[in-house]
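K.L.:
prediction below, plus the sequence it came from.
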Amino acid sequence: MPPRPTATARQQRLGAELRKLRERADLSTRAAGQKLGVDPARISNIESGRFGVSADRVRAFALGYDCDDEPYVEALAAMTAGRSRNWWDDYRDLLPPVLLDLSEMEEHATALRTVQFTHLPGLLQTPDYGRLIFQQNVPALSPPLIEHRLSHRIKRQGVLYADGPKPYTGIIHEAALRMQFGGPEVMRKQLAHIAEMSEREHVTVLVLPFAAGIFPGAGQTVVIAEGPHPRLDTVQLDTEHGSEFLHAEAQLVKYRTIMGRMENLSLGPGPSRDFIHTLIANL
């Protein structure tokens, strides 16, 4: 396959997983090339995401690396499927590539879990609330760029409405629910939308109250996108300099643990919904 000018995060992830398999087999690229009959330079380019790879070659690599986890190997093979045009490609010249990678991650996830401390979850934001968030960007965005980002965010929410929607869990700290971005009217509509979404069978909203006290990971926004195999889960972090995608085994274990602890500290789905309705009544 010809080299790609750029690789998406999903393509880079496939290459990274193949590199992990090779390293678990304790093979250098040179030794792997000799064993598989593949140019070591091509192996390096595949692992970087620069070169594409077929499903059959992924299976051959896994066999050569003595990986017998068939569901995992088949999940990797599925990641090689020819890339068709997707809705987020319409934004390719308008938004940073990392936002397109975020769309692709959500599209291919089997379930999504997030925790938010100051902003409400993007997949649950109303247009008015989302616009206010983008207006605070540093450096400032022009009005057209704000609308492009807002349009992209609203289209991302389609993963919660599509046929066979993905299970979604949003842990929201009380601070995010109480911050009056845009004033009482904007927040009243925003909180009502979250409460309404929480009624959907596949959407779980959990409130992490002030009363829960200290908890791990308080300083950052975290999303865990579950893959078709646990090894293919992805952790996405929002930072001031953009999104980061993590998938090292130790990182996955750490953030699964953090997310689990925060779920345990949160109110249950019913009490969380009641809590939100109380906030609405007090606005």
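P.N.:
Yes, it's here. Residues are numbered from 1 along each chain as shown.
K.L.:
could you use CA atoms for every contact and neighbour count after this?
P.N.:
Will do.
K.L.:
quick one, strands of the stretch 151-283 of the chain?
P.N.:
168-173, 203-208, 221-226, 234-239, 242-246 (DSSP state E, counting those that start in this stretch).
K.L.:
for Ala16, find the nearest of those.
P.N.:
Among those, strand 242-246 comes nearest to Ala16, with 11.0 Å by Cα to Cα.
K.L.:
what inclination does the closest one have with respect to strand 234-239?
P.N.:
If you take axes from the mean of the first three to the mean of the last three Cα atoms, to 10 degrees, strand 242-246 sits at 150 degrees to strand 234-239.
K.L.:
secondary structure element holding the residue of the chain most remote from its centre?
P.N.:
Checked against the mean C-alpha position of the chain, the extreme residue using Cα atoms, centre = their mean is Gln34, at a distance of 36.6 Å. When elements are assigned from DSSP states H and E, Gln34 belongs to helix 29-36.
K.L.:
try Leu21
P.N.:
Going by DSSP H and E, Leu21 is in helix 9-24.
K.L.:
and stretch 95-103, what's buried?
P.N.:
Judged by neighbour count using 16 or more other Cα atoms under 10 Å, the buried positions of stretch 95-103 are Leu95, Pro97, Leu99, Leu100, Asp101, Leu102, Ser103.
K.L.:
check it against this one:
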Amino acid sequence: MGLRANPTYRQRRFGAEVRAIREGAGLSAGEAAAVMRMQASHISNVEGGRTALSPERLRSLVEASGRKGTTYVDALVELGQASGKGWWTEYRDRLRPSLLDLAELEDGARDIVCYEPLFVPGLLQTMDYAIAGYRGGYTRASRPEQDLEVEFRMRRQAVLTGENAPRLHAVIHEAALHVSFGDPATRRDQLVRLLKVAELPNITLQVLPFDGAVAFGSSFTVLRPPVRKLSTVIVAHIERSLYLGDVDSLARYDDWFARLCEVALPPVSGDSRHSPHTVKDSYGLIQRLLYPLL
């Protein structure tokens, strides 16, 4: 089998975890190769995500590192053996690989947490809002390319209502709720959708108000599979988004999100509709913004 020219994020992440196990055990590439009965050059390709590693060899490396069989090891074996195929596969060679990586991560997530300072999260956008964002943005993509990305974004949203749907917790800055792309109807329908999806039992929505704490500047998403050690942070960037999976980054962004939740308004909930709004909350703020648009 030839080496992969363009490994997916999942394949690169598997390789990074193998390298972390090897380095954590204090083993050189040659020593690890001897443990797994393979050539040292093979180790480099595995750690770079360019080729696979059998479950037997992975477990022999884990045993040599002094670890015992754990849910993490089982999950890592599963990560390495996954086919990577799903509904997103049909978009291969038509969309940026990073979008396919995102869909695969969402498909395997148990929890998704995200913070957005300027836009409604993609998983919660209406089609008109998404279209307006692409049309009015700075991308040089052609109209057919934009339409394909909007279609892909809308299909991604099915993860929230499908079987084994993940829990989504979103903190959105109030600034994002004022974006209308010049069309009040687009803004109105988007605010209505936020209130509607927030009724789903697996979705928690909070708003960080203008008169609250200083906003965090960058949007980010943390995708957590059943084994949280294999979580991924995606930090949006105009050039290329960062995909982070190291222990320190995961802890740092988990802490930042927890702090955002503390300073944001209480979440939208089913009880919000029937409770007297003597205390400012996310539901009341969205309703206040929506009222002039009705």
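P.N.:
On my side now, so go ahead. Source: prediction; values computed, not measured.
K.L.:
closest to Met259 of structure 1 out of the buried residues of stretch 95-103 of structure 1?
P.N.:
Closest to Met259 of structure 1 out of the buried residues of stretch 95-103 of structure 1 is Leu102 (19.3 Å), distances taken as Cα to Cα.
K.L.:
if I look at the residue farthest from the centre of structure 1, how far off is Phe61 of structure 1?
P.N.:
In this structure, Gln34 of structure 1 lies at 12 Å from Phe61 of structure 1, with Cα to Cα, to the nearest Å as the measure.
K.L.:
follow-up on the earlier one: can I get the strands of the stretch 151-283 of structure 1 in TSV with mean neighbour count and distance to Arg22 of structure 1?
P.N.:
Output for the strands of the stretch 151-283 of structure 1, formatted as TSV (neighbours: other Cα atoms under 10 Å; distance: least, Cα to Cα, whole Å):
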stretch	mean neighbour count	distance to Arg22 of structure 1
strand 168-173	23	33
strand 203-208	25	38
strand 221-226	22	23
strand 234-239	18	20
strand 242-246	15	19
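K.L.:
quick one: closest of those strands to Leu124 of structure 1.
P.N.:
For the strands of the stretch 151-283 of structure 1, the distance to Leu124 of structure 1 is smallest for strand 168-173, at 8.8 Å, taking Cα to Cα.
K.L.:
what's the helix or strand for the residue lying closest to Tyr9 of structure 2 once chain neighbours are set aside?
P.N.:
Ranked by Cα to Cα, 6 or more residues apart in numbering and with sequence neighbours excluded, the top spatial neighbour of Tyr9 of structure 2 is Asp101, at 5.9 Å. Per DSSP H and E, Asp101 of structure 2 falls inside helix 97-107.
K.L.:
and that helix, how far from structure 1 on average?
P.N.:
Superposing on structure 1 places helix 97-107 of structure 2 at an average distance of 0.9 Å from its equivalents, by mean Cα distance after the TM-score superposition for structure 1.
K.L.:
what's the first helix or strand after that helix?
P.N.:
Past helix 97-107 of structure 2, further along toward the C-terminus, the next helix or strand under DSSP H and E is strand 111-116.
K.L.:
the helix or strand following that next one vs structure 1, mean deviation?
P.N.:
Scanning forward in sequence from strand 111-116 of structure 2 by DSSP H and E, the next helix or strand is helix 127-136. With both structures laid over each other, helix 127-136 of structure 2 and its partner residues in structure 1 are 1.2 Å apart on average (mean Cα distance after the TM-score superposition for structure 1).
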